[in-house]
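> Return atomic coordinates for the entry below.
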Amino acid sequence: MANNLINNSIITREALMIRRNTNDYVQNVNREYQAQFARTGAKIGDTINVRLPNDYVVQDGPTVNPEATAERSIPLTISYRKNVPMSFSTQERTMNIDDFSERYIAPAVNALVGQVAMDAMTMALSASNMVLNTDDTGNLIAPSSNTWLRAKAILTACNAPLDDRYAVLDPMTDANTVSGMMGMFNPTGQISRQTVDGQMGSKILGVRGWMQDQTVIISQTGSYDGTGTATGTYGNYTPNGAPVTTISASASPHSSVISTSALSGTLKQGDVITIAGVNRINRVNKSSLHILQQFVVLADVASGATSIPVSPAIIPPSGTGPVPYQTVDAAPAAGAAIKLVAPAGSVIRRNLLYSKRAMTLATVDLEMVDRGVVDCGRASLDGISLRTLTYYNGSDDTRATRLDVLYGFGMLRPDWAVVVPELVE
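So this is what the prediction gives:
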């Protein structure tokens, strides 16, 4: 009887098929920039700059005042390398592929893709919007249909595309959301899925897909007591934390640093704050929406600190009117109160409603190794590139196999993502 050897190409394809059924969130983020990396291999740290759409201001009358076009971009860096090592005997590698998949490939892929998803989920810490559901006494409670509709309205106000919105929920939030909205929806098929499967269906409340994922971030908000105020000074924020005192075309389009009075209590990365008198605008016509603009804190801030790094960047109008890339209707005034959106010290599940184009993920083909190894396979499915490599260890007469993925991600539009928190009790 002929041997039924399982080569690495079979392992790779089988692993990718299992991955397809493992994580919806990883499948539903933008991938359009992946092709710009070398398909035959890339070095960790390779970066491309993703251009953001240009922003212009409409002028009145027949006379024009030409504006310089200042393009802005966000870096996408391939900086993550993860692997799962496995060791097989010759007998194990000749087993039926179904048993092999169940016993070895499935657990390995689940661990590997779970780590990719967990890394990608950290992008939720850059989401600059938050919508709460509270009871009559202000306590944070599970999201309702109204909560999700208000979150969707914020995406629309931020000019996020209407056709590619997704929600990713912690399993407990998913259960509470389904329980709270069960029976509300038509057509009958959607009600059936909620009742039979016990989870949110697709295309409900204008959301294209609802996903539950155990890698949804659970975090605790800072202890800041809400007594701090702005000093009226702000500038751009760079990754090393150094403030820049002027807004320039070459500066980060996403972040600013706000000078404040000494803060009482801490702020945590991912906390969302507001500044009195600083409102959202319609990003197209630059008119004020008369709703406080929300800002996400980009790094932990210690008690007693006098500055807060935030996103989006604070870009107010000039003295003559609207400006390109404007984000708010006014700069922070001296003495303006700074408030946390979520209650201080709350442990929350950071469920997310987002536009698929808010964030991007890229995986890169690792080199096919043909010397010094027993076998090497590489394949791509749904934009995820995976390589498997088997090598011989003469010291104990075994063959070891490793699954590798090389990837990077970036938050392109923090305002196209909304955190919908639920209190962990």
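> going forward, measure contacts between C-alpha atoms and count neighbours the same way
OK.
> Please point out which parts of the helix or strand where residue 174 lies sit buried.
Here residue 174, judged by DSSP states H and E, is contained in helix 171-181. The neighbour-count check on helix 171-181 (16 or more other CA atoms under 10 Å) flags 171-179 as buried.
> for comparison, sequence B:
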Amino acid sequence: MAQALTHQMIAREAAAMLVQDNPVVKNINTDRQKEYGEEVNGYKKGDTVRIKVPPVPVVFDGAVFANGGSAPLTQETEVSLTLDTQKHVALTFGAKEKLLELSEFKERFLKPAMNSLSAIVNADLLTRMKNQTPNVVGTWGATPSTRAVYRSAASSLDRFLAPNDNRSLHFSSDANDGLAEANATLFHSKSEIEAEFDKNAVGMFAEFEFYKQQSIPVHTNGAGTGYLVNGASQVGGVLAVDTGTGAIPKGSTIVIAGVNAVNPLTGESTGKPRSFVVTADYAGGAGNVSIAPAIVQNTATQRGNVTALAADNAAITIFGTASSAARQNIGFHRDAFAAAFAPLPVLASCEGYTASIKGISVRVMTFGDGYNDKENTRIDVLYGEKEVRPDHSVRITE
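Just a heads-up that it's a prediction; the model follows:
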């Protein structure tokens, strides 16, 4: 006689499937248990955890301490990650299904359920990451058909000193097809990399491990055009503008004339414009546009992110074509973003179990419907995501 399935068995299988089969989850940093706890502590939607970001110290010349001035504060900064998303898949099964072998139950019930849940989580994470990534390469409206754009993506991460390992690139089927015969020699199966084939992995190139995705986010530009900076020497995450018309949606990327990016360690100009991403929908006209990263000028005692502050009436260029849409493939280092899948408790009067594998927590919980003589089971995840080093990510537009 088959052994009855337990919530613990189902939860562990569900968590393992989410870790193994979701190409974004397994390539983003989820090792944040110390920040939000490793046990079931009653987390709920809206809770916030804090993540430490190491500082970038400033190097001075000569023997005189800090060149005779005050040394800048060397302390970690923090980003707040809100557990703002709870998603679940609903199942109804009874005693007969519980007596199935685990392998049979997994194929008939659990796998379809987790495929659906994983796909939604995957798409949600990619959209968030797109809206947090300021740097972009490629040509709006043109599917990449050569290797050059992916080398440019790798170079973007290099300029901001992203580590060379643990880089992944998630691109559409059309982008994969756009490389045509180049794929035959460009890519090789993941089995050659780690002796284990992954159905989503296409191969390696330019230090990226490529994953073909069906849920690459699309960004739609607004009609925004002709904007100018309103007032010189602005700093921070809000940019005042005057001349200009049309909306600028969240996730749009901009550059400002005369404002270049800097090497994060040396402070020297990269020779490339500093890109910013718009972090909130902007209706249009004169006003304040929210951007990231916050503008910080590089000085002798402060490691900033721009060579100079914008001049009054400096031109603002919005990447892409106004009032049109384009897919945004994304390449990133594992630590560019952080995700927290917090453990949910099993509620009173319910049966269930919460399993955690590699920082991913999944709750399986069953509750009865005595009025209709049914038993319902839900599989839940509670998670949040936050950019940590967004310059270690890059969008590859189509």
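> what two of the buried residues of helix 171-181 of the first structure have the greatest distance between them?
The span of the buried residues of helix 171-181 of the first structure, defined through CA to CA, is set by 171 and 179 at 12.2 Å.
> which residues in the second structure does the strand ranked longest in the first structure align to?
For the first structure, the longest strand by residue count, based on DSSP state E, is strand 398-411. Under TM-score structural alignment, the alignment places strand 398-411 of the first structure onto residues 374-387 of the second structure.
> Pull out the buried positions in that stretch.
So, applying 16+ other CA under 10 Å, buried residues of stretch 374-387 of the second structure: 377-387.
> What of stretch 201-212 of the first structure?
For stretch 201-212 of the first structure, burial by neighbour count (16+ other CA under 10 Å) applies to 201-202, 207-212.
> Can you give me the first-to-last residue distance of that stretch?
Terminal residues of stretch 201-212 of the first structure are spaced 11 Å apart (CA to CA, to the nearest Å).
> Please apply the same query to stretch 258-276 of the first structure.
End-to-end distance of stretch 258-276 of the first structure (CA to CA): 13 Å.
> How much space separates residue 278 of the second structure from residue 375 of the second structure?
From residue 278 of the second structure across to residue 375 of the second structure, the span is 46 Å (CA to CA).
> isn't there a helix covering residue 12 of the first structure?
Yes: using DSSP: H, G, I helix; E, B strand; the rest coil, the assignment for residue 12 of the first structure is a helix.
> What lines up with it in the second structure?
Checking TM-score structural alignment: residue 12 of the first structure goes with residue 11.
> which residues sit in contact with that match?
Residue 11 of the second structure makes contact with 353-355, 362-364 under the criterion CA atoms under 8 Å, 6 or more residues apart in numbering.
> how about a cut-off of 6 Å?
By CA atoms under 6 Å, 6 or more residues apart in numbering, the contact list for residue 11 of the second structure reads 355, 364.
> ok, now residue 157 of the second structure?
residue 392.
> Return the residue of the first structure aligned against it.
Residue pairing (TM-score structural alignment): residue 157 of the second structure is matched to residue 155 of the first structure.
> So that match lies in a helix, does it not?
Yes: assessed with three-state DSSP, residue 155 of the first structure lies in a helix.
> And it, how far from residue 169 of the first structure?
Applying CA to CA, the value for residue 155 of the first structure to residue 169 of the first structure is 17 Å.
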